[in-house]
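In: Take this sequence and fold it.
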Amino acid sequence: MLQSASPSAGPDRTATSRAIVLVGLMGVGKSTVGRRLAARLRLPFVDADHAIEEAAGMTVAEIFERFGEPYFRDGERRVIARLIDGTPKVIATGGGAFINADTRALILGQSTAIWLHAHPDVLAERVGRRDTRPLLRGKNPRQVLAELAAIRNPIYAEAHIHITSNKTPHETTVNAILKAIRDGSSAGAAPA
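Out: Next up, the predicted model:
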């Protein structure tokens, strides 16, 4: 269960010495929460998928369609390595980024990794609003997300901090992240 924390008066300086990288399944809120977290910490925010699209000159869906997932994952790894450059910032990653062993080692070694976790039903409701996710096209989102969670959650669990994202305002999740960073522990530990 998510442990809420009271909002801090100002930015939390303990988190600003390294990049903060948000990992987790699609639809968990990495980009939305990441933007708000960055604003609270007064740090830049970068969406890794947008950075990949800029570098490639095409959308993630187009990269998947034209070149396949292995090609995309290789480019994703290179972009994330460039983003984790020692400059403090908040980075939202795509759902599969942390699954790549090289990308995961980079994130774990050079940043603070935060796993945002939500139940597949919550995720399916969130991602069902748009048909822009290559791994979900023409499939049952709830089923795909449950299968991905079964495979990926044990890997996401390697992240330094675990935060459960329920059907609550995004600020609640941001507050839980700030509290976990301050306390140096997981808040609302997510199940493996």
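In: Every contact and neighbour count from this point should use C-alpha atoms.
Out: Fine.
In: Could you measure from L116 over to R18?
Out: According to CA to CA, to the nearest Å, L116 and R18 sit 18 Å apart.
In: neighbour count winner among those two?
Out: Just comparing L116 and R18: by other CA atoms under 10 Å the higher neighbour count belongs to L116, 28 against 17.
In: Secondary structure element holding L116?
Out: Element membership of L116, judged by DSSP states H and E, is strand 111-117.
In: Show residues contacting that strand.
Out: The contact list for strand 111-117 (CA atoms under 8 Å, 6 or more residues apart in numbering) reads 18-25, 28-30, 84, 107, 156-157, 159-165, 190.
In: what about the helices in the protein?
Out: For the chain, the helices defined by DSSP state H occupy 30-41, 48-56, 60-67, 69-83, 101-110, 120-127, 141-156, 170-183.
In: where's stretch 35-48 relative to the chain centroid, distance-wise?
Out: Chain-centre distance of stretch 35-48: 12 Å, with CA atoms, centre = their mean, to the nearest Å.
In: Next, the structure of the following sequence, for comparison with the previous one:
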Amino acid sequence: MAEKRNIFLVGPMGAGKSTIGRQLAQLLSMEFIDSDNEIEQRAGADIGWIFDIEGEEGFRKREARIINELTQKQGIVLSTGGGAVLSKETRNHLSARGIVVYLQTTVDKQFERTQRDKKRPLLQGVQDARQVLQELAEIRNPLYEEVADITLPTDEQSAKLMANQIIELIENFQN
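Out: Coordinates of the predicted model:
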């Protein structure tokens, strides 16, 4: 890949965006950025705290601003938060400024990967996390599909294998 196009990873929580993104960036010698980590660093607080203080709406505004800024960089692999696609403006920025890869996963796999994770504000203090994941999937999956240039299921493969698959698909996509 002579020209380093931005690669943006979208998908639900637990799809493997951060893990696969790190592998991808390493293989391509590109900078990896996780938008959630970037938000936490700039705020000096974790996402759970931001949700508690500003609510989801305040967090989403902050997220949209940061993703707008990050997508203007060149040669990055960006892992976005699961809800980043809720903003039409963010979807437009992602589409216009790089190749968008939708990492698809099942609700069962998400549940398995996130059930012990205490850093998921939308799953904290809920009676039925699986039901929440299902409801989020119904709203967000069509948005991931809308913005994606490439869609890839992540359920049964290692991050390294997924990263290599993405590289192959991107090279084919660009030709």
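In: Of the helices of structure 1, which is nearest T93 of structure 1?
Out: Nearest to T93 of structure 1 among these is helix 48-56; the distance by CA to CA comes to 5.1 Å.
In: so that closest one corresponds to what in structure 2?
Out: Counting by TM-score structural alignment, helix 48-56 of structure 1 falls onto residues 35-43 of structure 2.
In: what about that stretch, how far off from structure 1?
Out: On superposition with structure 1, the mean distance recorded for stretch 35-43 of structure 2 (mean CA distance after the TM-score superposition for structure 1) is 0.9 Å.
In: mind listing what's buried in that stretch?
Out: For stretch 35-43 of structure 2, a neighbour-count test (16 or more other CA atoms under 10 Å) marks S35, D36, N37, I39 as buried.
In: closest to V132 of structure 2 among those residues?
Out: Checking these against V132 of structure 2 by CA to CA gives D36 as the nearest, at 20.0 Å.
In: Apart from its chain neighbours, what residue comes closest to the closest one?
Out: Distances taken as CA to CA, 6 or more residues apart in numbering place G81 nearest to D36 of structure 2, at 6.0 Å, with adjacent residues excluded.
In: Residue in structure 1 paired with that neighbour?
Out: Using TM-score structural alignment, G81 of structure 2 lines up with G94 in structure 1.
In: Isn't that match up against M26?
Out: Yes: in this structure G94 of structure 1 lies within contact range of M26 using CA atoms under 8 Å: 6.9 Å.
In: List the residues that contact E53 of structure 1.
Out: Contact analysis of E53 of structure 1 by CA under 8 Å, 6+ apart lists T59, V60.
In: rerun at 6 Å
Out: Neighbour list for E53 of structure 1: T59 [criterion: CA atoms under 6 Å, 6 or more residues apart in numbering].
In: for V90 of structure 1, same thing?
Out: By CA under 6 Å, 6+ apart, the contact set of V90 of structure 1 is A19, I20, V21, A38, F45.
In: So which of those residues wins on neighbours?
Out: V21 (28 neighbours).
In: aligned partner of it in structure 2?
Out: Using TM-score structural alignment as the criterion, V21 of structure 1 maps onto F8 of structure 2.
In: List the contacts of its match.
Out: Going by CA under 6 Å, 6+ apart, F8 of structure 2 touches V77, L78, V100.
In: Which residue is the nearest non-sequential neighbour of the residue nearest the centre of structure 2?
Out: Nearest to the geometric centre of structure 2 sits T80, at 3.1 Å (CA atoms, centre = their mean). Leaving aside its sequence neighbours, T80 of structure 2 sits nearest to S35 (CA to CA, 6+ apart; 5.2 Å).
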